[in-house]
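Q: with the sequence up front, the predicted model follows.
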Amino acid sequence: MIHTKEKKFEAVFREHFKELHGYAYRMIGNSDAAEEIVQHVFLKLWERDWEKTLQSSWKAYLYRSVHNQTLNTLKRYKLQQRYEAYQTVHAENLQDLPFGEQELKKELHAALAKLPEKSRIVFEMSRFQELRYKEIADTLNLSVKTVEGHMTKALRHLRVHLIDYLTVLVLLFTYKL
């Protein structure tokens, strides 16, 4: 049965990869990024119970998934470009700060260690593993509202404990941690 499931998944992959790659490429204009996007979609599908997840046609589901993943990738690219432009303009100001990136990471991890365990785990899954609240809720067997509550608690805690680092934290956290 496992071999049948793998063969079926491979057949779906082979049948749709090329056209999905072309679709992502038209949206993003980069062949390597398009390939990565399509592979990411298939990886996420494989990690889920993919035969039960799908309730519409394979083609519609895959195109929607690639579309959404491509939009997310484009948002990250734009955000990264804005950050790089900001960093170029403000590089001198960042060098004048009394602390470095390593100290900031150390303070962040120290502040995270002071959080209640569930709030810390939810925060790390959201920010470090880039999982959505629904995915976190499913993984931890919590409601989405509970995950939101833990994130609110974690962010409030970090704002209080890292107030001196907040500006740099926002910039660095998005791109380097």
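A: Nice, thanks for sending it over. Numbering: from 1, shown residues only.

Q: only C-alpha atoms from now on, for both contacts and neighbour counts.
A: OK.

Q: and after the helix or strand where Thr70 lies, which helix or strand comes next?
A: In this structure, Thr70 sits in helix 58-95 according to DSSP states H and E. Using DSSP H and E, the next helix or strand after helix 58-95 towards the C-terminus is helix 101-113.

Q: which of the residues in that next one are buried?
A: Buried positions in helix 101-113, judged by neighbour count with 16 or more other C-alpha atoms under 10 Å: 104, 107-108, 111-112.

Q: helix, strand or coil: sort out the residue most central in space within the chain for me.
A: The residue lying closest to the centre of the chain (C-alpha atoms, centre = their mean) is Glu130, at 3.0 Å. Under the three-state scheme (DSSP: H, G, I helix; E, B strand; the rest coil), Glu130 adopts coil.

Q: please apply the same query to the one 5 residues further on.
A: For Glu135, the assignment made with three-state DSSP gives helix.

Q: how many neighbours does it have?
A: A count of nearby residues for Glu135, using other C-alpha atoms under 10 Å, gives 16.

Q: just the element for Thr174, please.
A: helix 166-175.

Q: second one coming, line it up with the first:
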Amino acid sequence: MKDTNAEFSIIAEYYSQHYEELKAFVAKRLLYSETAEDIVQNVFLKLMSIDSMVTPVTLPSLVYTTARNLIYDYWRHRKYVDEYEHYVKHSGGMFVGVSSDNPMSVYSVNEINEILEHGITSLSEHQQKIYRLNIYNGMKVSEISQTLDMNYKSVEHRLGSARKEVREYIRKALA
């Protein structure tokens, strides 16, 4: 049987002894971003929530592997944010459709949100709940299934169907 208190004390001790070292490791790879402290904190939060056994021998490897993965996630996210910012900056803050010469092909963010909401209201009640939890709350299928007390596969299927229907609705509305 797993002794979580012993594991937490091992993690806490490692945290107090190696916090600055890990923060320097992360900061160097993030080009000294303020996000380094957040990532270090998330490393230890993730370690406290994993189900595998943590020992003083395995902990350093787990810490640095988790930190490395969170750093990769950070840079992956930054890439998409930068691309989006570049797109918005060069499109004047508007969503551009087929041609920027056609005034009907330019939609504001509010218009896009309105179209999205109309698409969501065309879904069944269960699909709406699942879709909104996924899109607006950023919940994963497993989290949604636990929250709504539903079968994982059922949530997965309904979310997939909802995505297809909303995509199709938006495509037709923007055409």
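A: Received it, and whenever you're ready, just let me know what you need. It should be emphasised that the depicted structure is a prediction, and the values quoted were computed from it without experimental measurement.

Q: so how far is the helix holding Thr70 of the first structure off the chain centroid?
A: 11 Å (C-alpha atoms, centre = their mean, to the nearest Å).

Q: what angle do it and helix 166-175 make?
A: Counting by axes from the mean of the first three to the mean of the last three C-alpha atoms, to 10 degrees, helix 58-95 of the first structure lies at 140 degrees to helix 166-175.

Q: just the buried residues of helix 58-95 of the first structure, please?
A: 62-63, 65-67, 69-70, 73, 83.

Q: quick one: what's aligned to Ala34 of the first structure in the second structure?
A: Superposed on the second structure with TM-score structural alignment, Ala34 of the first structure falls opposite Ala36.

Q: still on that earlier bit, give me the helices and strands touching the helix holding Thr70 of the first structure, please.
A: Secondary-structure packing of helix 58-95 of the first structure (3 or more C-alpha pairs under 8 Å, 6 or more residues apart in numbering; DSSP states H and E): helix 2-28, helix 31-47, helix 166-175.

Q: can I get those helices in JSON lines with distance to Gln95 of the first structure?
A: Listed next are these as JSON lines, based on distance: least, C-alpha to C-alpha, whole Å:
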{"stretch": "helix 2-28", "distance to Gln95 of the first structure": "34"}
{"stretch": "helix 31-47", "distance to Gln95 of the first structure": "33"}
{"stretch": "helix 166-175", "distance to Gln95 of the first structure": "11"}
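
Q: for those helices, which one ends up most surrounded?
A: helix 31-47 (a mean of 17; mean count of other C-alpha atoms under 10 Å).

Q: next secondary structure element downstream of that one?
A: helix 50-53.

Q: quick one: list the elements packing against that next one.
A: Using 3+ C-alpha pairs under 8 Å, 6+ apart: helix 50-53 of the first structure touches no other helix or strand.

Q: who touches that helix?
A: Helix 50-53 of the first structure has contacts (C-alpha atoms under 8 Å, 6 or more residues apart in numbering) with no other residue.

Q: swap in stretch 18-36 of the first structure?
A: For stretch 18-36 of the first structure, the surrounding residues in contact (C-alpha under 8 Å, 6+ apart) are 37-38, 62-63, 66-67, 70, 74.

Q: may I ask which two of these are separated the most?
A: Leu62 and Leu74 (18.0 Å; C-alpha to C-alpha).

Q: ok, back up a step: distance to Glu51 of the first structure for the buried residues of helix 58-95 of the first structure - can I get that in a markdown table?
A: Formatted as a markdown table, the buried residues of helix 58-95 of the first structure follow (distance: C-alpha to C-alpha, whole Å):
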| residue | distance to Glu51 of the first structure |
| --- | --- |
| Leu62 | 13 |
| Tyr63 | 17 |
| Ser65 | 15 |
| Val66 | 18 |
| His67 | 21 |
| Gln69 | 20 |
| Thr70 | 23 |
| Thr73 | 26 |
| Tyr83 | 40 |
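
Q: return the closest of the residues you listed with respect to Thr167 of the first structure.
A: The closest of those, once distances to Thr167 of the first structure are taken by C-alpha to C-alpha, is Tyr83, at 12.5 Å.

Q: show me what contacts the closest one?
A: If you count contacts by C-alpha under 8 Å, 6+ apart, then Tyr83 of the first structure has Leu171 around it.

Q: now which residue in the second structure aligns to it?
A: Per TM-score structural alignment, Tyr83 of the first structure is aligned with Tyr84.

Q: quick one: its match from Ser91 of the second structure, how far?
A: 10 Å (C-alpha to C-alpha, to the nearest Å).

Q: cool, Val155 of the second structure as well?
A: 36 Å.

Q: alignment lookup: Leu123 of the second structure to the first structure.
A: By TM-score structural alignment, Leu123 of the second structure lines up with Leu115.

Q: the residue nearest to that match when sequence neighbours are not counted sits in which helix or strand?
A: In this structure, Leu115 of the first structure finds its nearest non-sequential neighbour in Ala154, 6.8 Å apart by C-alpha to C-alpha, 6 or more residues apart in numbering. Using DSSP H and E, Ala154 of the first structure maps to helix 144-161.
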